[in-house]
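Undergrad: sequence and predicted structure, then a few things I'm wondering about:
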Amino acid sequence: MSRPLASLPKAHLHLHFTGSMRHTTLIELARAQGLHLPDALEEDWPPQLRATDERGWFRFQRLYDIARSVLRRPEDIYRLVREAAEDEAAEGSRWLEIQVDPSGFAPRFGGLTATLELMLDAVDQASKATGVGMATVVAANRTRHPLDARVLARLATQYADRGVVGFGLSNDERRGEARDFEHAFRIARRAGLLSVPHGGELLGPRSVAQCVDDLGADRVGHGVRAAEDERLMQRLADRQICCEVCPTSNVGLGVAERAADVPVRRLFDAGVPIALGADDPLLFGARLLPQYQLAREVYGFRDAELAELARQSVRSSAAPESTKKELLRGVDEWLAG
């Protein structure tokens, strides 16, 4: 009999702020504000997406921007984070690193610093209320000028001891070379923040290599295209650079045709650390637990391997050492139970 995956202690390292919103919350906030949502976010949810061309990515971003527009008041921010933490707790996630780009909210909440402080306070309150350890990754937008990334990196370093644990780079990796953002990541790394850029999702293994070589990546968001290059996989394995693999997202955006095509098993067998992630459940219709269910039912992971997946997520996190030890002990107990 298989052990219940919801009781397997795990860390969630790839979850975007707006994309973590519950669909029911999106609908409720939109109606309260008299906002009309497109069918793709209401009757036809989750939307049918394919972002392997620029038109598809534009549509994905448009839906994301519409969803962000319902977050208008500080209480909306607190609600989103609290509900995200509650959902994590229900799925056995005991540590969450939520990725935020305060730029998209700054005009609404008094500027970059005020916005980040609001988000950090919401994370702190949600963590205390749910018992889920939580931290924040500040992410720059790859489609904006690298100088904007430097501003965000400097902002992130000011809160390195107040809840910010990493610096990321998100959005369409076809727009902007990783090396263009090297200065921003150097600022963040000097302050002790983890380097966690996106790469190897819409572009191939070279994108992952650039994240490692140019940005000093400790983890790579997605990174699945690394499976196309044996030598690159060996580098990731040797250096224990984690890939934050999000199978449902990969299918939703057309990176893979079917869940079975996402190379989770190939990466795992090559020794590449993996942290399964949900990316944007609001747009892909699945949170963290279904990713572990895919590992069991589609990729053929036995319970001992599922336990190792959970361990890899914990080891690759920025959680305090005491938290890591507690979670790893819980994984062992799950496997022995």
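TA: Structure's in. What do you need?
Undergrad: contacts, neighbours, all on C-alpha from now
TA: Noted.
Undergrad: in the helix ranked longest in the chain, what's buried?
TA: In the chain, taking DSSP state H as the definition, the longest helix is helix 112-130. Within helix 112-130, the residues that qualify as buried are 112-113, 115-116, 118-127, 130, counting by 16 or more other Cα atoms under 10 Å.
Undergrad: equivalent analysis for stretch 186-194, please.
TA: In stretch 186-194, residues buried by neighbour count (16+ other Cα under 10 Å) are Arg186, Ile187, Ala188, Arg189, Ala191, Leu193, Leu194.
Undergrad: also stretch 232-240?
TA: For stretch 232-240, burial by neighbour count (16+ other Cα under 10 Å) applies to Leu232, Met233, Gln234, Leu236, Ala237, Gln240.
Undergrad: what about Val251, how many neighbours?
TA: Other residues near Val251 come to 19 when the count uses other Cα atoms under 10 Å.
Undergrad: is it located within a helix, as I assumed?
TA: Yes - in this structure, Val251 lies within a helix as judged by DSSP: H, G, I helix; E, B strand; the rest coil.
Undergrad: quick one: contacts for Asp148?
TA: With contact taken as Cα atoms under 8 Å, 6 or more residues apart in numbering, Asp148 is in contact with Ala140.
Undergrad: nope, Arg175 is what I was after
TA: For Arg175, the residues meeting the contact criterion (Cα under 8 Å, 6+ apart) are Arg142, Thr143.
Undergrad: what kind of secondary structure is it in?
TA: Arg175 is classified as coil under three-state DSSP.
Undergrad: distance of it from Val255?
TA: Shown here: Arg175 relative to Val255, a distance of 17 Å by Cα to Cα, to the nearest Å.
Undergrad: putting a second one here so we can go through both:
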Amino acid sequence: MVLKAEIHCHLEGAASPALVESQARKYNVDVSNIISNGVFVWNDFTQFLKCYDGAANLFRSADDYALLSETYLNELADDDCIYSEMFISTDHARAIGISEQDYIDGIAEGMRRAKEKTGIEARMIATGLRHGGPESVLRAAKYIAGNPHPLITGFGMGGDERMHHPKDFAPGFDVARDAGLGITTHAGELVGPQSVRDSLDYIKPSRIGHGVRAIEDPDLVKRLADEQIVLECCPGSNISLKVYDGFEDHPFMALRAAGIPVTLNSDDPPHFHTSLKREYEIGANEFGLSDVELTQITRTAIKAAFVDEETRKQLLAKLD
């Protein structure tokens, strides 16, 4: 048994088709355009975002969010995961018409229930939406900075990487950093290495979400290794979104061999027909990693986690 940890998963994107269909019945919504035969249906990144939003819009109250976070964390714990960080979006809360506070409190209640039942630790990473523009990211950062919550320990940015320049978002990330939050951002997934470099220069994260296309630039690979920037890698997601044709083309092992700290994560698991368990299986079966090496990847994730040192110490002790 390999103990696992995850530091890159979008909470709304973790809702299973079965849970989404249950929510659809609750709110009398037709989801046949996004779910067929029990699986999410989409063909490209733009359609994926529409599918993601369609599912996310069925979580509309604090109770819905407690159910979602508890359900996902219980599933993780069943697969020997001891720690999870989930991306949340206060912009999404606003869009569906509930307060940011109700949204956060609901997620926190689900985390509390899951921890009580299974012992799993979890934290939230608040995010701004890149395609919402710099003002959206700044607003999200200001809200979180002005309304601190003990389970919100990081700030990041998701959404369409093809829109805007990282320097445009620097003010929002400065607000989050000044509030003591850990910093991460999506880069180097749909867009090449320059996206990663610009993010390092202007956003100054300690972690990069995905970051795999840094492999296309040897100087950037060296920089990531020298600065020990942690990559939140999501191989299953990368294959589903056709960033790479197959696992034999995926640069995970090359990035690891170059001395960059890498982790395994599920991103939006049911949308990409994956799970954290499957990502670790990909590590074993596709990349040839041993149980000892996979445990080291878990250790990397926990060391990079946006969590207090006492909790980190307890999590590392479980690995030992």
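TA: Received, thanks. Note that the coordinates shown come from a computational prediction; the quantities given were computed from them, not determined experimentally.
Undergrad: got a TM-score for the pair?
TA: For this chain pair, the superposition-based TM-score is 0.94 by TM-score structural alignment, normalised by the length of the second structure; 320 aligned residues with a Cα RMSD of 1.8 Å.
Undergrad: ok, average deviation of the longest helix of the first structure from the second structure?
TA: Once the two models are superposed, helix 112-130 of the first structure sits on average 3.3 Å from its counterpart in the second structure (mean Cα distance after the TM-score superposition for the first structure).
Undergrad: just to revisit the earlier point, out of the buried residues of stretch 186-194 of the first structure, flag the one nearest to Glu88 of the first structure.
TA: When these are compared for distance to Glu88 of the first structure (Cα to Cα), Leu194 comes out closest, at 22.0 Å.
Undergrad: please say which position in the second structure that closest one maps to.
TA: Residue correspondence to the second structure (TM-score structural alignment): Leu194 of the first structure is matched to Gly182.
Undergrad: before we move on, what about Ala32 of the first structure?
TA: With TM-score structural alignment as the matching criterion, the partner of Ala32 of the first structure in the second structure is Lys26.
Undergrad: contacts for the helix or strand where its match lies, please.
TA: When elements are assigned from DSSP states H and E, Lys26 of the second structure belongs to helix 17-27. Contacts with helix 17-27 of the second structure, where a contact means Cα under 8 Å, 6+ apart, come from Asp30, Val31, Ile35, Gly38, Val39, Phe40, Ala55, Leu58, Phe59, Pro270.
Undergrad: what packs against the longest helix of the first structure?
TA: Helix 112-130 of the first structure sits against helix 74-90, strand 133-141, with contacts defined as 3 or more Cα pairs under 8 Å, 6 or more residues apart in numbering; DSSP states H and E.
Undergrad: for Asn171 of the first structure, which of these is the nearest?
TA: Taking Cα to Cα, strand 133-141 is the member of those nearest to Asn171 of the first structure, at 5.9 Å.
Undergrad: circling back to that earlier point, so among the contacts of helix 17-27 of the second structure, which ones count as buried?
TA: Val31, Ile35, Phe40, Ala55, Leu58, Phe59, Pro270.
Undergrad: distance check, the fourth one against Ile125 of the second structure.
TA: Spatial separation of Ala55 of the second structure from Ile125 of the second structure under the definition Cα to Cα is 20 Å.
Undergrad: quick check, nearest of the buried residues of helix 112-130 of the first structure to Glu182 of the first structure?
TA: For the buried residues of helix 112-130 of the first structure, the closest approach to Glu182 of the first structure (Cα to Cα) belongs to Leu112, at 21.3 Å.
Undergrad: distance of the aligned partner of the closest one in the second structure from Arg139 of the second structure?
TA: Matched across to the second structure, Leu112 of the first structure falls on Glu100, judged by TM-score structural alignment. Between Glu100 of the second structure and Arg139 of the second structure the computed distance is 12 Å (Cα to Cα).
Undergrad: for the helices and strands packed on helix 112-130 of the first structure, which one sits closest to Gly221 of the first structure?
TA: Set against Gly221 of the first structure and scored by Cα to Cα, those come closest in strand 133-141, at 11.2 Å.
Undergrad: that closest one: what's the following helix or strand?
TA: Next helix or strand after strand 133-141 of the first structure toward the C-terminus (DSSP H and E): helix 146-158.
Undergrad: state the span of the second structure onto which that following helix is aligned.
TA: The counterpart of helix 146-158 of the first structure in the second structure, using TM-score structural alignment, spans residues 134-146.
Undergrad: that concludes my questions; thank you for your assistance.
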